[in-house]
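1. I'd like to go over a predicted model; first the sequence, then the structure.
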Amino acid sequence: EERYRKKSFVHFDCQSVGVNIAEVIKTKNYSGIVKNTSTGASAASVNRNSIVGDKDDPDIIAGTDDGDRKSNCMVLSCPFFRNEIGGEEERVIGFTQTNTRRNQGSNDSLDQSHNSDYHRPPTCCGVAILDSTPSPAGQILPPLVSHRGHVIEYVDHGCSYYRHYFYGYDHQNFFGCDDNLGPIAVSIRREKLDADERANNLGKADYGQYHYRIICRTSELTTLRGAVLEDAIPSSSRLSSSRGVPMKEVLEYVLPEVQLSCLRQATPGAKTSEQLLKLDEQGLSTTYKIGIMYCKKGQCTEEEMYNNEHGSPAFEEFLNLIGQKIRLKGFDKYRGGLDCKTDSTGTNSFYTTFDNSEIMFHISTMLPFTSNNIQQLFRKRHIGNDIVTIIFQEPGSLPFTPKTVRSQFQHVFIIIRVTNPNTEGVLYSMSVTRSKDVPPFGPPIPEKPFTKSPEFVDFLLAKLINAENAAHRSEKFRAMATRTRQEYLKDLAVNHVSSTPLDNSKFALGSGRKKERTKQKVVPDLFAKGCVVWNIQVEDVGTASQVESYLAIASNTIVVIEDSSKDVIFTVSCSSIIGWTTQTKSVRLFYGQGEYIVFKVSSGDQDEMSEIMSRLGAVTQGCETSEMTLKRNGLGQLGFHIQTEGIVTDVEAYGFAWEAGLRKGSRLIEICKVSIASLSHDQTVDILRTSSTVKV
């Protein structure tokens, strides 16, 4: 029954897939414990033994953190920080050519405890919206956002669900204070479905005339967003098609952990809706303030950099490359806290835009310099409160370490070192050091330095934006966001509610009869545009381990979300799926050029395996694989030709390959138990020519 209920809810976005209300209750019970620990750069320099923190934190128990022991000429390994110095490997869970070669080159699998040191692919960090249903205004929201070839990461684009599918349309909101969850806000909207829009490879659905869109917001930073078919809800009093199922029964079914008796109907009007928009889109940002510190030859400390009164031609060249010099007085765009009226923060700065976002740079040499003040507090007041800071190093600068910085806010430092400045051969090298609770972010730094080019600028600006977005996932900023969210929810529960309980609200009619499930099989909804979810164990090739995960299959996108971290660890478009092989207890899902992932359903239930195959058949062009044993003719030939990706281009009519079932357009994904994805074209041809028995 529980599995049935969870599969009946079609999720709107990746964040929603990982929401577990029971876990939220458990988390909330522990969230009152205040950790008295330093954060950001300050964590690298304080005496850990003097801190009274979480007694269960292994780093507090040990009194220290050793860093990651990764250093180069630009940045040193530092306690409580993690470095990216270029050429880091991505965490790829599937069987790919890269993974296969990596594993062949080493007998040691990756230690799972170091997963956090491996970058997830940018698409995994950026994918968000999974539901491709057009909004009432006709807009289809993309699964991820990219700009000039770079994915914008760690943005909860799913937070726009209320704006696009509820705001301005007939719906109801309920607010209250749950004894276990604290303040909560629920939105619900009954919507008629378009049968033509629900059509897929299986044809048109003969069920699903209405569904209920639902948002459940808790005081933690998790929001359940999605929809449930009216036909899927067990009901004691299914009303006429014009009125639907009683609203209380809908919410009892979807949100069994929520204390519905605490909910009161929201006061109608634009003010309530505007507050919900602010609450939902609290984490969205289109403005960024980035610090830039200038480091001369022989320097490395914060104090030395703040006391450089002026820059240099090399520094000016870099600033003019990445932004536009602006006069602060009278500047009418995003000012990042700088004074645009009286020049109290300097006369000029640098500003730029990227992907509809504005970036104001706080440049150490352009902020007011104070003679005989070694701390330069006026400069530090701005840069020391920036989350992301660029350290610009001239040739001969000493390696940077966050140990020299005193700031609770500076969580990410992006180090840029110039070589051959102000020449045609100028090069820029990049490294990153980030607070250890900031997840890795892209784009991944290449091993070779950048030339002076628009491509370097785009890379750097994407890196800066993703750095700040990732930093908001750290403990300090999550705690701040949680407090803000709780205040929004409390305000709604106190100041924006009527006295009408959920029981007496519109459509809340019913009887005490036993609730009955619809006799027609509508769960899982194979025609859903959003994602249907199954619990699986996926084989992580990099760590040689089984990872408890969620498999979410939407009409356009497939994702695998790790249960423990709630991170997307695999994503692929449905159009890239080639096919699948079902074995006794597992599935191989092939995509792209023959790469594949292996998973099994956690329940071991064969019915769930069949459901997944049916869903794949509904939303992809893939199919079940066939195994063939091919014979050679009298000349030793197999009687067919293939392209690089294993696509059969020609089959000799009525030859052995033809008789076995091979046809032009067929695609080989394994030859003699070896994946095509792990072979070059020459290796593929060699196996076909030399193997005595060829199984494909």
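-> Thanks, I have it.
2. When you work out contacts or count neighbours from here on, use the C-alpha atoms and nothing else.
-> OK.
3. packing partners for the host helix or strand of Thr353?
-> Mapping Thr353 onto the secondary structure by DSSP states H and E places it in strand 348-354. Counting by 3 or more Cα pairs under 8 Å, 6 or more residues apart in numbering; DSSP states H and E, the packing neighbours recorded for strand 348-354 are strand 324-327, strand 357-363.
4. Please identify which helix or strand holds the residue most central in space within the chain.
-> Centroid-nearest residue in the chain, with Cα atoms, centre = their mean: Cys125, separated by 3.5 Å. Counting by DSSP H and E, the secondary-structure element that holds Cys125 is helix 122-126.
5. next SSE after that helix?
-> Reading on from helix 122-126 to the C-terminus, the next helix or strand found by DSSP H and E is strand 146-147.
6. Tell me the first helix or strand C-terminal of that next one.
-> Per DSSP H and E, the first helix or strand lying C-terminal to strand 146-147 is strand 150-151.
7. coming back round to it: I'd like to know how far the residue nearest to the residue nearest to the centre of the chain when sequence neighbours are not counted sits from Ile359.
-> By the measure of Cα to Cα, 6 or more residues apart in numbering, the closest residue to Cys125 outside its immediate chain neighbours is Glu153, 5.1 Å from it. Distance from Glu153 to Ile359, counting by Cα to Cα, to the nearest Å: 16 Å.
8. before we move on, what about Pro246?
-> Distance check for Pro246 against Ile359: by Cα to Cα, it reads 49 Å.
9. let's bring in a second one:
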Amino acid sequence: MDELNINDNLNISKNCQQEYPSLSSSFILQPCLNNCQQNEYVDYQLKAPLPISHIYEQEFFHSFHINYYGELEGEGLFLASLRSSRIKPNDIDKILSSSIPIKDNDQNKELLKAVIRTQYNNYYLSETINVKNEETILKCFIEKCQLSSIYHIEIVDHIKGNEKIVEFDKYNDNQLLNKIGFICQNSNQSNELEMLSKNEMSIEIENFLNIICEPIELKDLNKYDAHLDRKTNQDEIYSYFTIFKNHKIMFYVGSMISSDKNDQEFIQRINFISNTLLCIVFQQGNQISFQPDFFLENLTQVYITVQPIYINSQLYYKIEIWRRSDIEPLVDPPGGIFKHDKSFRNYFLTLILNTMNIILKKDFFYKHIVEQRYRLKNEYIIKLYQIFYSYSIFDLSILSNNNYNNDRQFKNLNKTRQTTSKYLQFMGKFIETFTNNRSKSISHR
């Protein structure tokens, strides 16, 4: 069975909304840790699930690599990809995420990259390893990820294995799409209808959006599934979208969402904005007072207000964070005053992603969003496991010069532990053979 039929609808249903106990919970204005302008670049730590489809497609898909599927003692089924490449000694420090000691007289230095996928997390690592002495390469990577021991492992020999894995990665990355509301508040506006009534954007708003994201045309766009009309542009002609450190972020800009002239309650706009867990409020004018109570009956858990100010004729943004009382404090990065420059993009998008990560820790959202992602991902892994296992045309004994005992008579997932060591030994031999053959090929050119 090669086809997958998995429901990818992760929207919170109306029934789930009725279960949610704290729609009316109070909001807290979180104190800014530093209310002075930030003049130094800070590389804030991103705390969010790792999307890997771009990594696999760019660094593995078009190069020789090996894919594996198997089972871990604790985490269950997993998929892994391993790639080896020769590197110069002077380049090691430039490209490694981490390293292990290598003897100076060892000329066979290889950079190995690995992508490991479990039901709950994705991992991306790179190491320098002496392939002549290494027979447990994948085991080393798994230990570095602090995962449990390998219970069973096999090589993916499906003729379209690479394509199926990249489809799997893209499917799961799409579930991580961040949908962020964005509205404007002008002076004397104190309810959602007034804020959603505008159909145009000011230059100040465009300047702000252009530094953190890019305008895109929705028609026929296949980068994401944000539930906007991509065929007829019925909802919007354009919207704003960005990819930051492989994370996709879609902005629902209130003034760009279509609204019928006879719709004085802006139902379409409210439907999009009120169902975002995080909403950006861009403030224009003097003496603007914001209260989350301006918005009624929505799922929004955090509002981030952005107010442009000028200091010594230079543009800055004052960032304030309103969160529901049952949401953990947001401290990294904090609110404050930040200069309008390229470093602001790194700060603000990190703030968005880290905030979304904290929101999803809340019991209700963890149950209805995160656990559903885990379930769908595991179902997909099981489907791939069945597809890869049933496809058996690749004789491993040929690759290992008949020194490998190709014993793959398995009927279920409870395989013997002896299989693990056999496949890891073969893996080391296979990479060593590949490296030696490649070196000979280069020397003959």
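-> Thanks, I have it. Owing to the predicted nature of the structure, the values given are computational and were not obtained by experimental measurement.
10. what TM-score comes out when they're superposed?
-> Comparing the two superposed chains by TM-score structural alignment, normalised by the length of the second structure, the resulting TM-score equals 0.57, with 356 aligned residues with a Cα RMSD of 5.4 Å.
11. Surely Glu192 of the second structure touches Phe294?
-> Yes: Glu192 of the second structure is within contact range of Phe294, at 5.8 Å (criterion: Cα atoms under 8 Å).
12. show me what contacts the residue mapped onto Asp235 of the second structure from the first structure?
-> Aligned by TM-score structural alignment, Asp235 of the second structure pairs with Thr345 of the first structure. Contact analysis of Thr345 of the first structure by Cα atoms under 8 Å, 6 or more residues apart in numbering lists 338-339, 367-368.
13. how about a cut-off of 6 Å?
-> Shown here is Thr345 of the first structure, whose contacts under the criterion Cα atoms under 6 Å, 6 or more residues apart in numbering are 338-339, 367.
14. just checking, Gln307 of the second structure is part of a strand?
-> Yes: under DSSP: H, G, I helix; E, B strand; the rest coil, Gln307 of the second structure sits within a strand.
15. doesn't Ile280 make contact with it?
-> No: with contact defined as Cα atoms under 6 Å, Gln307 of the second structure does not reach Ile280; the gap is 10.7 Å.
16. Could you pull out the helices in the stretch 201-350 of the first structure for me?
-> 247-254, 270-280, 302-306, 313-322 (DSSP state H, counting those that start in this stretch).
17. brain fart, the stretch 551-696 of the first structure
-> If you assign secondary structure with DSSP H, counting those that start in this stretch, the helices in the stretch 551-696 of the first structure sit at 606-619, 656-660, 681-690.
18. so which of those comes closest to Gln376 of the first structure?
-> Between Gln376 of the first structure and the helices of the stretch 551-696 of the first structure, the shortest separation by Cα to Cα is 60.2 Å, and it involves helix 606-619.
19. Which part of the second structure matches the closest one?
-> The counterpart of helix 606-619 of the first structure in the second structure, using TM-score structural alignment, is absent.
20. coming back round to it: which SSE is the residue nearest to Cys125 of the first structure in?
-> Here Glu153 of the first structure sits in a region with no helix or strand, counting by DSSP H and E.
21. give the contact list for it.
-> Contacts for Glu153 of the first structure were tallied using Cα under 6 Å, 6+ apart; they are 125-126, 466.
22. Gly428 of the second structure now?
-> Contacts of Gly428 of the second structure (Cα under 6 Å, 6+ apart): 134-135.
23. How many residues are close by the residue nearest to Met201 of the second structure when sequence neighbours are not counted?
-> Excluding its sequence neighbours, the residue lying closest to Met201 of the second structure (Cα to Cα, 6+ apart) is Ser255, at 7.0 Å. Other residues near Ser255 of the second structure come to 20 when the count uses other Cα atoms under 10 Å.
24. Distance to Gln209 of the first structure and mean neighbour count for the helices of the stretch 551-696 of the first structure - can I get that in JSON lines?
-> Listed next are those as JSON lines, based on distance: least, Cα to Cα, whole Å; neighbours: other Cα atoms under 10 Å:
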{"stretch": "helix 606-619", "distance to Gln209 of the first structure": "19", "mean neighbour count": "18"}
{"stretch": "helix 656-660", "distance to Gln209 of the first structure": "45", "mean neighbour count": "17"}
{"stretch": "helix 681-690", "distance to Gln209 of the first structure": "50", "mean neighbour count": "14"}
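25. so which of those helices comes closest to Lys506 of the first structure?
-> Distances from Lys506 of the first structure to each of these were compared using Cα to Cα; the minimum, 35.0 Å, belongs to helix 606-619.
26. Which elements pack onto the host helix or strand of Lys463 of the first structure?
-> If you go by DSSP H and E, Lys463 of the first structure is part of helix 454-471. Judged by 3 or more Cα pairs under 6 Å, 6 or more residues apart in numbering; DSSP states H and E, helix 454-471 of the first structure has no packing partners among the helices and strands.
27. export the helices of the stretch 201-350 of the first structure to a markdown table and tack on distance to Arg3 of the first structure and mean neighbour count?
-> Conversion of those to a markdown table gives the following (distance: least, Cα to Cα, whole Å; neighbours: other Cα under 10 Å):
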| stretch | distance to Arg3 of the first structure | mean neighbour count |
| --- | --- | --- |
| helix 247-254 | 12 | 20 |
| helix 270-280 | 28 | 16 |
| helix 302-306 | 55 | 20 |
| helix 313-322 | 52 | 16 |
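28. Would you mind finding the match for the residue nearest to the centre of the first structure in the second structure?
-> Per TM-score structural alignment, Cys125 of the first structure is aligned with Gln45.
29. With Glu274 of the first structure instead?
-> With TM-score structural alignment as the criterion, Glu274 of the first structure matches Glu163.
30. Make TSV from the contacts of Thr345 of the first structure and add distance to Glu220 of the first structure and neighbour count to it.
-> What follows is these, written out as TSV (distance: Cα to Cα, whole Å; neighbours: other Cα atoms under 10 Å):
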residue	distance to Glu220 of the first structure	neighbour count
Leu338	33	23
Asp339	36	16
Leu367	38	25
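31. nearest to Val46 of the first structure, of those?
-> Taking Cα to Cα as the measure, Leu367 is the one of the contacts of Thr345 of the first structure closest to Val46 of the first structure, at 27.6 Å.
32. tell me the secondary structure for that closest one?
-> Under the three-state scheme (three-state DSSP), the conformation of Leu367 of the first structure reads as coil.
33. Now which residue in the second structure aligns to it?
-> When the structures are aligned by TM-score structural alignment, the residue of the second structure matched to Leu367 of the first structure is Ser258.
34. okay, Pro246 and Ile359 of the first structure: which has more neighbours?
-> Neighbours per residue, other Cα under 10 Å: of Pro246 of the first structure and Ile359, the larger number sits with Ile359, 24 against 21.
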